[in-house]
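Asks: Sequence below, structure please.
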Amino acid sequence: MSDSAKRSKAYTAAGVDIEAGNQFVSRIKDMVKSTFTPGVATDIGGFGGLFKPDVAGMEAPMLVAGADGVGTKLKLAFMFDRHDTVGIDLVAMSVNDVLVQGAAPLFFLDYFATGKLESGVAEQVVSGVCEGCRQSDCALLGGETAEMPGFYPDGEYDLSGFAVGMVDSPKLVSGKDVSPGDVLIGLASTGAHSNGWSLIRKILTQSGLKNDDIFPGTDATVADVLIEPTKIYVKPVLELMKTLPIKGMVHVTGGGFYDNVPRILPEDTAASVEFGSWPMLPIFDWLKNEGDLSWPEMLQIFNCGIGYILICDCDSAESALEILDARDDVDAYRIGEIVKREPAAEQVEIVFP
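Replies: Reported below is the predicted structural model:
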């Protein structure tokens, strides 16, 4: 037994294995380093991560920060014993949020808490976090692994994440200039992303579908369809912004269309969304039918196939669609327009065929 193990013997007997935690950190070092970008000025294991941003060419650099979790989608990871995708979800939820204001993600911090550290599971989770960071050109600068005996059920854990990005103040996307005649461009989601999972789990239980069953309308298993990670929109959106002006952006998360779109609209405007202008993924048809839900209910809870929305002027819309269509990492659709808001009217109108 090492001297460190002897000194921490009492703590280990209480359920916290310091040695196992240290070994875990050692095993993930190379994985974490694979996310490092030129701004990283420290190694992992310090009390704080150091990052020196490149502000060359910026008039007034501004930091944009976001925090989020994965919610009860984690229950699916436990159920399916699949832990390599929820880390992507974790990164996606925060980097997509800071992207809304035009910020390029700089670095990410993660928090992993569990009752007993199972290194194999934890490594799978971190592998997903690293993959999400690579997809968004964002460094995993640090984090926390907390072993908390008696606090979580056996085999379960919780996650939270924190992203910091940067934007030049004159290029900040606020939505303040959105006006009638502007066009809504929707970017396709990969599924339900990380929202609505309490309802999805309830519907799944009622349906009787099993993990290995083929999901209706697809050739993939139930587990594969439901665990599909949240789409990260950072690279296509930042590339588009280099060419065309974007007036507003929306990350379609909890609250769906009705709650998220108004967050970036001026009070005197509304979004008119043409339902059916994008293809509906099988998961949403299934949720609607199995859950006995209306499409307005669905659009209040889920992204329904559109995970991110861009608002640009009418003259730029076709060019934006052409640029996005030329990429192989995103599907884009013209889904509506901005109109003048009538007195006392809602700021989102879904136009059904």
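
Asks: all contacts plus neighbour counts: C-alpha atoms, from now on.
Replies: OK.

Asks: Tell me where the stretch 151-300 of the chain has helices.
Replies: 197-207, 222-227, 234-241, 256-260, 282-290, 295-301 (DSSP state H, counting those that start in this stretch).

Asks: Mind putting the ones you listed into JSON lines with distance to residue 310 and mean neighbour count?
Replies: Output for the helices of the stretch 151-300 of the chain, formatted as JSON lines (distance: least, Cα to Cα, whole Å; neighbours: other Cα atoms under 10 Å):
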{"stretch": "helix 197-207", "distance to residue 310": "25", "mean neighbour count": "15"}
{"stretch": "helix 222-227", "distance to residue 310": "26", "mean neighbour count": "21"}
{"stretch": "helix 234-241", "distance to residue 310": "9", "mean neighbour count": "16"}
{"stretch": "helix 256-260", "distance to residue 310": "12", "mean neighbour count": "22"}
{"stretch": "helix 282-290", "distance to residue 310": "22", "mean neighbour count": "17"}
{"stretch": "helix 295-301", "distance to residue 310": "18", "mean neighbour count": "18"}
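
Asks: Can you say which of those helices is nearest to residue 138?
Replies: With Cα to Cα as the criterion, residue 138 lies closest to helix 234-241 of the helices of the stretch 151-300 of the chain, at 9.8 Å.

Asks: Can you name the residues in contact with that closest one?
Replies: With contact meaning Cα atoms under 8 Å, 6 or more residues apart in numbering, helix 234-241 is reached by 95-96, 99, 102, 104, 135-136, 320, 323-324, 327, 329-330.

Asks: give me that answer again for 10 Å
Replies: With contact meaning Cα atoms under 10 Å, 6 or more residues apart in numbering, helix 234-241 is reached by 92, 95-100, 102-105, 135-138, 171, 187, 246, 249, 308, 310, 319-321, 323-324, 327-330.

Asks: Indicate which one of the helices of the stretch 151-300 of the chain is closest to residue 116.
Replies: Here helix 222-227 is closest among these (Cα to Cα), at 23.5 Å.

Asks: what's the closest one packed up against?
Replies: If contacts are counted by 3 or more Cα pairs under 10 Å, 6 or more residues apart in numbering; DSSP states H and E, helix 222-227 sits against helix 74-80, helix 197-207, helix 282-290.

Asks: residues in contact with that helix?
Replies: Contacts of helix 222-227 (Cα under 10 Å, 6+ apart): 73-74, 76-77, 79-86, 89, 190-194, 197, 200-201, 204, 209-216, 218-220, 282-283.

Asks: Please generate a structure for the following sequence too, so the two can be compared:
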Amino acid sequence: MSSEEPGLTYAAAGVSIDAADAAVEAMRDLVASTQDRPGVLGGIGGFGGLFALPAGYREPVLVSSTDGVGTKLAVAMATGRFETIGIDLVAMCVDDLVCCGAEPLFFLDYQLLGRVDPDQVRAVMTGIAAGCRQAGCAIVGGELAEHPGLLAPGELDLAGFAVGVVERDAVIDGPARCRAGDVLIGLPSPGLRSNGYSLARRALLEAAGRALDGPAWDGAAHTLADELLRPSVVYTPAVLAAVRAVRVHAVAHITGGGLPGNLPRVLPPDLDAVVDLGAWERPRIFGEVQAAGRVSDDEMLRVFNLGLGMVLAVGDGDVDAAVAALRAAGQVPAVVGRLEAGQRQVRVTGVARRS
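Replies: Modelled structure (predicted):
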């Protein structure tokens, strides 16, 4: 190479430090909007996020969780709509924490990008900040990683990390607490949440050939993209309200694996969860996926939540108080089943009520 020829730069290799700096500035106000949560020390920009444990705990236990949003991101990328995907990211993490009875404290995100676009980053962070405000936790840090050649411009992947706290003697240990006769209370999930999107996309977009900008179904006033990007409910505040009102025996976050894959995680080996499929209304999108892909009932049950995003187990005498607390927190709970003697299985009865 002659002395007159310019040398390579990071930008020429596909990584823009200037764009990354601009993206951090573009999100600064969104991060700040979550930091009124007591315990936050300092702001973004340091090498680590600092958080002081809340006062008043006798024996605090930290609970951690990490998750992503799966191929729901493919819909966001196909439509260029990123404003709500961050809510899903937060929900997937904090709603795992609350299954242990933990109150979320802080959240961090990892964004892997083909090219840092400050506007796209801000759109993603808009949802993350909204989810954290709903959950009552603070954003204390994160990472933007630009990987040209691995991802194309506009492509991204997300991971979230959340930490919460619970008193040691208040940890919700389902296998130790659950008893035969306990009642199952379900909280509604109005859409697909963030699970089963690979099957949903294959059925709706490929097998049925539907367009994202077309109606969600015949007569729908919203598009298929609107439906598939419907943000996840953040259940944490409602579950914590129930925990304060009664002794909750177990909490199961119904994500990948559906009811059969998640309810057994909180059961002792000698109990079954008996769930009445007719106890709640199944959102129409599930029927659309099933019909488009000719998916069996069993496959639907083990892939999707079918309209229940969270299930709580409480003693029979605490049902009314738990339901009242959940309603006061903005949820529409439904009694969906009971625990009976068995072998840590999920048994379904009844016929689904489709909207």
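
Asks: Overlay them and tell me the TM-score.
Replies: The TM-score (TM-score structural alignment, normalised by the length of the first structure) is 0.94; 341 aligned residues with a Cα RMSD of 1.4 Å.

Asks: where do the helices sit along the stretch 1-150 of the second structure?
Replies: 17-32, 72-79, 85-97, 118-135.

Asks: now the angle from the last one to helix 85-97?
Replies: Inter-element angle recorded for helix 118-135 of the second structure and helix 85-97: 30 degrees (by axes from the mean of the first three to the mean of the last three Cα atoms, to 10 degrees).

Asks: quick one: helix 118-135 of the second structure to the first structure mean distance?
Replies: Superposing on the first structure places helix 118-135 of the second structure at an average distance of 0.7 Å from its equivalents, by mean Cα distance after the TM-score superposition for the first structure.

Asks: just the angle between that helix and helix 17-32, please?
Replies: 20 degrees.

Asks: Can you check which part of the first structure helix 118-135 of the second structure sits on?
Replies: The aligned range for helix 118-135 of the second structure in the first structure is 119-136, by TM-score structural alignment.

Asks: before we move on, back to that, which among the contacts of helix 222-227 of the first structure end up buried?
Replies: Among the contacts of helix 222-227 of the first structure, the ones that count as buried by 16 or more other Cα atoms under 10 Å are 73-74, 76-77, 80, 82-86, 89, 190-194, 197, 200-201, 204, 209, 211, 214-215, 282-283.

Asks: aligned partner of residue 255 of the first structure in the second structure?
Replies: Aligned partner of residue 255 of the first structure by TM-score structural alignment: residue 257.

Asks: now the helices of the stretch 151-300 of the first structure as CSV including distance to residue 181 of the first structure?
Replies: Output for the helices of the stretch 151-300 of the first structure, formatted as CSV (distance: least, Cα to Cα, whole Å):
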stretch, distance to residue 181 of the first structure
helix 197-207, 35
helix 222-227, 37
helix 234-241, 20
helix 256-260, 19
helix 282-290, 30
helix 295-301, 23
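
Asks: Select, out of those, the one closest to residue 117 of the first structure.
Replies: helix 222-227 (22.4 Å).

Asks: which residues in the stretch 251-353 of the first structure form strands?
Replies: 269-274, 306-312, 332-340, 348-351 (DSSP state E, counting those that start in this stretch).

Asks: ugh, typo on my part, it should be the stretch 51-200 of the second structure
Replies: Under the criterion DSSP E, counting those that start in this stretch, strands of the stretch 51-200 of the second structure are mapped to 60-67, 103-113, 138-146, 156-167, 183-188.

Asks: The second one vs the first structure - mean distance after superposition?
Replies: Once fitted to the first structure, strand 103-113 of the second structure is off its aligned match by 0.4 Å on average (mean Cα distance after the TM-score superposition for the first structure).

Asks: mind checking which of the strands of the stretch 51-200 of the second structure is nearest residue 18 of the second structure?
Replies: Nearest of the strands of the stretch 51-200 of the second structure (Cα to Cα): strand 138-146, 11.9 Å.

Asks: how big's the offset between that closest one and the first structure?
Replies: Following the fit onto the first structure, the mean deviation recorded for strand 138-146 of the second structure is 0.4 Å by mean Cα distance after the TM-score superposition for the first structure.

Asks: Is residue 31 of the second structure in contact with residue 131, as I believe?
Replies: No. Counting by Cα atoms under 10 Å, residue 31 of the second structure sits too far from residue 131 to count as a contact (11.5 Å).

Asks: okay, these two: which has more neighbours?
Replies: Neighbours per residue, other Cα atoms under 10 Å: of residue 31 of the second structure and residue 131, the larger number sits with residue 131, 27 against 22.

Asks: Name all residues that make contact with that one.
Replies: Applying Cα under 10 Å, 6+ apart, the residues near residue 131 of the second structure are 34, 84-91, 94, 125, 137-138, 231-234.

Asks: Check residue 70 of the second structure too.
Replies: Each residue near residue 70 of the second structure by Cα under 10 Å, 6+ apart is listed here: 88-89, 157-159, 194-198.

Asks: let's see 8 Å
Replies: Counted by Cα under 8 Å, 6+ apart, residue 70 of the second structure has contacts 194-195, 197.

Asks: Between these, which sits nearest residue 45 of the second structure?
Replies: Nearest member of these to residue 45 of the second structure, counting by Cα to Cα, is residue 194, at 30.0 Å.

Asks: Leaving out sequence neighbours, find the closest residue to that closest one.
Replies: Spatial nearest neighbour of residue 194 of the second structure, excluding adjacent residues (Cα to Cα, 6 or more residues apart in numbering): residue 69 at 5.5 Å.

Asks: And for residue 175 of the second structure?
Replies: Residue nearest to residue 175 of the second structure in three dimensions, not counting chain neighbours: residue 268, with 4.1 Å by Cα to Cα, 6+ apart.
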